[in-house]
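**Q** please find the sequence and the predicted model below.
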Amino acid sequence: MIPGSFDYHRPQSISEAVGMLADMGDDAIIVAGGHSLIPMMKLRMALPEHLIDIQDISDIKGITVSGSEVTIGAMVTQAELIGSEEIHAVCPILRETALQIADPQIRNVGTVGGNVANGDPGNDMPALMQALDATFVLAGGSGSRDVKARDFYEAAFFTAREEGEILTAIKFTAPPAGHGYAYMKQKRKIGDYATAAAAVMLTLNNGTVSSASIGLTNVADTPLYADAAVAALVGSSLDDASIKAAVEAAKSITDPAIDGRGPKEFRTHILGVMVERAIRAAAANAA
């Protein structure tokens, strides 16, 4: 289908973009890479009268690693994330996850900010950002504020981003050196959303898990942070019983949609398989 008519705007700064949102209100939508928004516009599920393209705003581009503190500009593309050796050195799971998003053509245009900002439960980065305990920086008419990734997602396509706000950056503290990591994703075909996926990071101290985090993708209306699954791993030696307990705890919080990816029971089962594989892979590459 063809999108409805709209006016196109290309601000040069965050303040200009925020001002446009204030003036245009509900009639305006921000577009970054456009890979989530444009298909919805073609289906007439989104009918903006004004499209505000933020590609020219230099302040929200670029990656900064200062010690263990990482900042990713909202307009950084998945391809730029994959290509950043600086990011890969401190948080390799970002590259591993980004390489599983769609295809090279989309990754060259699709942005990290767009992937996390629109609240699509099928996107891969939101669960990973929860596992990283990342913070999202939002700019609006009243200034800038921080929202934890674990508090950002409220329902499918509904987030804590308020009217007139723009996500400008993602910040997190890099995991400890020597941590193990894995993003395991089952999908129907290359480029598809996950049937279910899991991000796992953990650290080992003399064979015992001293810290862990687990994020789940596309098995509920929002990404999920699996607190109880984490608790089952921390303090364990990653024996079969503790891994099984973590898998069951992760499965217990899921409520996947019924769609072409399968019934709920199947998708929950697949989620358990992905969590177990991710735990074992993370343990294998932990120093």
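**A** Ah, there it is. Numbering: from 1, shown residues only.
**Q** from now on I want contacts and neighbour counts done on CA atoms only, so please keep to that.
**A** Noted.
**Q** gap between Ala212 and Ser66?
**A** With distances taken as C-alpha to C-alpha, to the nearest Å, Ala212 is found 23 Å from Ser66.
**Q** same deal with Arg95?
**A** Distance, Arg95 to Ser66, using C-alpha to C-alpha: 19 Å.
**Q** A further structure is provided below for comparison with the first:
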Amino acid sequence: MIGTRTVYHEPTDIAAAVDLLAANSTAMVIGGGTITMPRLSDGQWHPEHLVDTTALGLDRIHVEYDGTVTIGAAVTYSKLSAAASAVPGLLGLVASGITGGPQIRNQATIGGAACYANPASDIPTALVALDARLTLHGHQGVRTVAASDFFQAPFRTSAHRAELLTGIAIPAGATANPFGYIKLKRSESSWPLAVCAARLPDPTRCTLVIGAATPTPITIDLALDPEIEHLAPEQTAAVRDHIDATIDTWWFDELGTAAYRRHIAGVAATRALDQALRRARAQGGDQ
């Protein structure tokens, strides 16, 4: 039961939505509602106004002429999974394996997940790994923010209070690179304890983005031997040592301590890198 007296709004254009957010200091945007509604019901959140994005036309996926993939903020995980030919493979993989099952995948939105900025979430890590840029509409105009700058702290982004996230753009180059993605969690229904996306921009380097185990996604660049096909034990140890030396702040909550997340982050990273190397070999064999 929702205890707060809340006014529901369903604007039909972005300008009207922004006006509502600017005029009401307690207004809250609702996308799929999978995060908002439970917190309204249990009394954690008390907005006086809800601004629904359903009628704003933000549920579309476009491939631009230059290969950039633009994803509306209200696109659901199911829609991402279904658009396999357009959506980057990494993002499609994340969407198909999201915690919560079909009921969450059919309702939750990529924009909602990004704005919630839960450290123990797949989407922030995936967006940073794909060099995504997020488009925000406000009274001061439209601006774009790199995903690496958008996620500023646990549950906090660089979006201003009266700004509306409308879309996410992923550059063409990021969609073509071999990738790996590993998520470690306690059970099928739990939030991740550690995630890692590995992307190989070229045969001599790897970009690792580690999340869920850290307050915000952390990017680590590694040099690679172009002849390497998989990680040997000593290389696995070296990658884990490098991660341990690079990251000095680890996330913790009721699901796992900082020390535990620190340990399994290295496991996720080396598995993701091995996965990316296997995909690179497969792509090479097809050429």
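**A** Okay, I see it. Note that the structure is predicted; figures quoted are calculated from it, not measured.
**Q** could I get the TM-score for this pair?
**A** Here the TM-score for the pair of chains, by TM-score structural alignment, normalised by the length of the first structure, is 0.88; 276 aligned residues with a C-alpha RMSD of 2.1 Å.
**Q** returning to that earlier point: so between Arg95 and Ser66 of the first structure, which is more surrounded?
**A** Set side by side, Arg95 of the first structure and Ser66 show more neighbours around Arg95, with 20 against 10, by other C-alpha atoms under 10 Å.
**Q** what's the neighbour count on the closest residue to that one other than its chain neighbours?
**A** Leaving aside its sequence neighbours, Arg95 of the first structure sits nearest to Ile82 (C-alpha to C-alpha, 6 or more residues apart in numbering; 4.8 Å). Residues near Ile82 of the first structure, counting by other C-alpha under 10 Å, number 19.
**Q** so which helix or strand takes in Ile82 of the first structure?
**A** helix 78-83 (DSSP states H and E).
**Q** how far apart are that helix and its match in the second structure?
**A** By mean C-alpha distance after the TM-score superposition for the first structure, the fitted helix 78-83 of the first structure averages 0.3 Å away from its aligned residues in the second structure.
**Q** Leu164 of the second structure contacts His137, correct?
**A** Yes - here Leu164 of the second structure reaches His137: they are 5.1 Å apart, a contact under C-alpha atoms under 8 Å.
**Q** intersection of neighbour lists for these two?
**A** Val18 (C-alpha atoms under 8 Å, 6 or more residues apart in numbering).
**Q** more neighbours, the two?
**A** Higher neighbour count among Leu164 of the second structure and His137: Leu164, with 24 against 21, using other C-alpha under 10 Å.
**Q** that one -> the first structure?
**A** Structural alignment places Leu164 of the second structure opposite Ile166 in the first structure (criterion: TM-score structural alignment).
**Q** next, work out how far apart its match and Ala156 of the first structure are.
**A** From Ile166 of the first structure across to Ala156 of the first structure, the span is 18 Å (C-alpha to C-alpha).
**Q** counterpart of Ala281 of the first structure over in the second structure?
**A** Checking TM-score structural alignment: Ala281 of the first structure goes with Gln275.
**Q** tell me the SS of its match?
**A** Secondary structure, DSSP: H, G, I helix; E, B strand; the rest coil: Gln275 of the second structure is helix.
**Q** quick one: contacts for it?
**A** So Gln275 of the second structure contacts Phe179, Gly180, Tyr181 (C-alpha under 8 Å, 6+ apart).
**Q** one more pass at 7 Å, please.
**A** Taking C-alpha atoms under 7 Å, 6 or more residues apart in numbering, we find Gln275 of the second structure in contact with Gly180.
**Q** how much space separates it from Ala132 of the second structure?
**A** Separation of Gln275 of the second structure from Ala132 of the second structure (C-alpha to C-alpha) stands at 22 Å.
**Q** swap in Gly67 of the second structure?
**A** Distance of Gly67 of the second structure to Ala132 of the second structure, computed by C-alpha to C-alpha: 13 Å.
**Q** and if you look at Thr204 of the second structure?
**A** Relative to Ala132 of the second structure, Thr204 of the second structure is positioned 22 Å away (C-alpha to C-alpha).
**Q** which of these two has more neighbours?
**A** Between Thr204 of the second structure and Ala132, counted using other C-alpha under 10 Å, the more crowded position is Ala132 (24 against 13).
**Q** what's the closest non-adjacent residue to the more buried one?
**A** Among residues not flanking Ala132 of the second structure along the chain, Ile170 sits closest, at 4.6 Å (C-alpha to C-alpha, 6+ apart).
**Q** now for the one you found: which residues touch it?
**A** Ile170 of the second structure makes contact with Thr68, Val69, Thr70, Leu130, Asp131, Ala132, Arg133, according to C-alpha under 7 Å, 6+ apart.
**Q** okay, now Ile29 of the first structure: neighbour count?
**A** 19.
**Q** again with the one 4 residues further on
**A** Residues lying near Gly33 of the first structure (other C-alpha under 10 Å) number 24.
**Q** cool, and Thr203 of the first structure?
**A** When counting by other C-alpha under 10 Å, one arrives at 23 neighbours for Thr203 of the first structure.
**Q** would you agree Lys42 of the first structure is in contact with Ile2?
**A** Yes - Lys42 of the first structure is within contact range of Ile2, at 5.0 Å (criterion: C-alpha atoms under 7 Å).
**Q** between those two, who's got more neighbours?
**A** Shown here are Lys42 of the first structure and Ile2; by other C-alpha under 10 Å, Lys42 has more neighbours (14 against 10).
**Q** leaving out sequence neighbours, find the closest residue to that one.
**A** Nearest non-adjacent residue to Lys42 of the first structure, counting by C-alpha to C-alpha, 6+ apart: Pro3, 4.4 Å away.
**Q** thanks again, I'm all set now.
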